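> Provided below are the primary sequence and the corresponding predicted coordinates.
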Amino acid sequence: MKRLEGKSALITGGASGLGRAQAIRFAEEGAAVAIADINAEKAHAVADEITSGGGTAIAVSIDVTDEKSVIAAVQSTINAFHRIEILSNTAGAFDNFAQSLDTSRELWDKIVAINLTSLYLVSNAVLPHMIANGRGVVLNITSGAGLRGGGGGAAYTSTKHGVVGFTRQLAAAYGHKGIRVNAIAPGLIDTPMVAHFSSDAGTKAGLSAKPAGRIGTAQDIANAALFLVSDEADFIHAVTLPVDGGLVEIL
């Protein structure tokens, strides 16, 4: 039997990058997947890619910073699949390393809304359904910047640290209700969000000295995500797993 056979998953930011990779990987393992994204066209393209390969998927329009949009997206997913066993909070935004004095209030509020408040909104919309079913898995995507300083700008680093804290708190509050909550902290991953600096020769040279000696791929994250949302990780709670080629551990 496939590892996610008969389960349904909602993935925010599912139209590209890490979200798209998870959607495809989860569908390969039997999950019915809702690709939730603000870019409806790209979300439909991913859903079509999955269904054309024999999987089950729908596209769901969502603005993760808007509570009404979040509630509607969750309800659309439940209408299609009857329940949500897996939630992956993957939608995020970067601040281009803007330090505090260079961060406008507008940029700060935007990054906080997308990277942190969205997890509160989406999780709160999904958790009551999971609790009613007595079981569920929440996976939050943070960053290596959530485990140290210097991995991003002021807003990005602060929000990604917040994701780690939110993950631990959700696990402490709802683990006894059958809800597992964990996070993944990606390192430098070859996705559109980081393409503008991951191709830099200096960056690549620096990475060559690290244990893995390469930039990560979205598939690396999807494989780790698959394990954490599967029943194989049933005794793993409140963990933030670095998937970064060893970068954080040797800094």
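That came through, no problem.
> going forward, measure contacts between C-alpha atoms and count neighbours the same way
Will do.
> Where do the helices of the stretch 1-150 of the chain begin and end?
Under the criterion DSSP state H, counting those that start in this stretch, the stretch 1-150 of the chain carries helices at the ranges 17-28, 40-52, 67-81, 105-112, 118-133.
> I'd like the distance between the closest residue to residue 100 other than its chain neighbours and residue 15.
With sequence-adjacent residues excluded and distances taken as Cα to Cα, 6 or more residues apart in numbering, residue 100 is closest to residue 154, at 5.2 Å. Distance of residue 154 to residue 15, given as Cα to Cα, to the nearest Å: 27 Å.
> These two: which has the busier surroundings?
It is residue 15, of residue 154 and residue 15, that has more neighbours when counted by other Cα atoms under 10 Å, with 28 against 21.
> Now that one: closest residue in space, sequence neighbours ignored.
Nearest non-adjacent residue to residue 15, counting by Cα to Cα, 6+ apart: residue 43, 4.5 Å away.
> wait, isn't the one you found in contact with residue 17?
No. Here residue 43 lies out of contact with residue 17, judged by Cα atoms under 8 Å, at a distance of 11.7 Å.
> Between the two, point out the one with more neighbours.
More crowded of residue 43 and residue 17, by other Cα under 10 Å: residue 43, with 25 against 21.
> Spit out the contact partners of that one.
Under the criterion of Cα atoms under 8 Å, 6 or more residues apart in numbering, the contact list for residue 43 reads 14, 15, 35, 36, 37, 59, 60, 61.
> My guess is the second one contacts residue 42. True?
Yes. In terms of Cα under 8 Å, residue 15 counts as a neighbour of residue 42; the distance is 5.3 Å.
> Included below, for side-by-side comparison, is a second structure:
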Amino acid sequence: MSVSTDGPGRGVIVTGAGSGIGRATALLFAGKGARVVIADVDDAAARAVTEEVERAGGTALTVVGDLRDGSVVDRVAGTAVERFGGIDVLVNNAGVMDSMSAVADTGDDEWERVIGVNLTAPFRLTRAVLPHMLAAGKGAVVFTASEASLRGSAAGAAYTASKHGIAGLTKSLAVMYRDRGIRCNAIAPGGTATNIRVEADRTAHGPAALAPYLGAVGSVARAEEQAAAIFFLASEAASNINGAILPVDNGWSAV
């Protein structure tokens, strides 16, 4: 059984929706008639996107908080169920970058922050949402993975491990729930114009070792191009696509 996100009235959660790919995704879903929970750690940014949706005649709700906090996870899922009557689509997009650090140079704080935001938080939110999708017998989950989920040369140790984890989680969910009406896929963006900045010491081992490989990135995508791929994977047009990691990278993964 597939879920339609093409018609009006669907309940959608988008994390990291205050900017970049998340913002573009929330606006796209809302523009197609979905009711969207705008979840972000940045209060002002999240509310600005909610207002943008409302000015365009759409429906959106703001939930602010750090998804590493279990109470925030519960609030995001609970708000969607309470206000929208269910959750048809979950877009696990929120993420942070590392400093391109090699393993020997990755401190505990950096590791725990990146793994916590990029892997543990989306796992917990998906776990919170699944009972509602299972009760409805339908649902679509889309993760924002990364080129770093496909290779070891796109980011530092923490970010690479977190995004490889997202790829594994995507496939596990697809296998576990394929007969329960739920699909799970991920996009793997290449270089994309967002507000994420990499704070890296270019003379350190990690950035220096990665530099020759990052030259193959090619053109930089617009956030709207990534959002279009997310929307597709959540739509009936992708009804038989499950467990896929879709590169949206202008061929970087083919180099």
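That came in fine, so what should we check first? As the structure is a computational prediction, the values presented were derived from the model and not from experiment.
> Would you pull the TM-score for this pair?
Once superposed, the chains reach a TM-score of 0.91 (TM-score structural alignment, normalised by the length of structure 1), with 241 aligned residues with a Cα RMSD of 2.0 Å.
> Now which residue in structure 2 aligns to residue 116 of structure 1?
Residue 116 of structure 1 maps onto residue 119 of structure 2 when the alignment is built from TM-score structural alignment.
> Counting neighbours, what do you get for its match?
Using other Cα under 10 Å, residue 119 of structure 2 is surrounded by 25 other residues.
> Same question for residue 80 of structure 1.
The local packing of residue 80 of structure 1 (other Cα under 10 Å) involves 15 other residues.
> Tell me the counterpart of it in structure 2.
In the superposition onto structure 2, residue 80 of structure 1 corresponds to residue 83 when matched by TM-score structural alignment.
> any idea how far residue 39 of structure 2 is from its match?
Shown here: residue 83 of structure 2 relative to residue 39 of structure 2, a distance of 14 Å by Cα to Cα.
> again, but for residue 140 of structure 2
The span separating residue 140 of structure 2 from residue 39 of structure 2 equals 17 Å under the rule Cα to Cα.
> Of those two, give the one with the bigger neighbour count.
Ranked by neighbour count (other Cα under 10 Å), residue 140 of structure 2 and residue 39 place residue 39 first, with 34 against 28.
> hang on, the more buried one packs against residue 23?
No. At 9.9 Å, residue 39 of structure 2 does not count as touching residue 23 under the criterion of Cα under 8 Å.
> Quick check: neighbours shared by these two?
Where contact means Cα under 8 Å, 6+ apart, the residues bridging residue 39 of structure 2 and residue 23 through contact with each are 16, 17.
> What is the neighbour count of residue 234 of structure 1?
Other residues lying near residue 234 of structure 1 total 14 when counted by other Cα under 10 Å.
> And for it, nearest residue in space, chain neighbours not counted?
Nearest residue to residue 234 of structure 1, sequence neighbours excluded (Cα to Cα, 6+ apart): residue 180, at 7.7 Å.
> Quick one: map that neighbour onto structure 2.
Alignment note (TM-score structural alignment): residue 180 of structure 1 maps to residue 183 of structure 2.
> Make sure I have this right: that match is in a strand.
Yes. Going by DSSP: H, G, I helix; E, B strand; the rest coil, the assignment for residue 183 of structure 2 places it inside a strand.
> what sits against it?
For residue 183 of structure 2, the contacting residues are 2, 139, 140, 141, 173, 174, 177, 241, 242, 243, by Cα under 8 Å, 6+ apart.
> which of these does structure 1 keep?
For those, the aligned pairs still in contact in structure 1 (both residues aligned by TM-score structural alignment, their matches' Cα atoms under 8 Å) are 139, 140, 141, 174, 177, 241, 242, 243.
> out of the residues you listed, who's nearest residue 13 of structure 2?
Using Cα to Cα, residue 141 is the member of these that sits closest to residue 13 of structure 2, with 9.6 Å.
> The closest one -> structure 1?
When the structures are aligned by TM-score structural alignment, the residue of structure 1 matched to residue 141 of structure 2 is residue 138.
> the strands in the stretch 101-250 of structure 1, which residues?
When secondary structure is read from DSSP state E, counting those that start in this stretch, the stretch 101-250 of structure 1 shows strands at 136-141, 179-186, 240-243.
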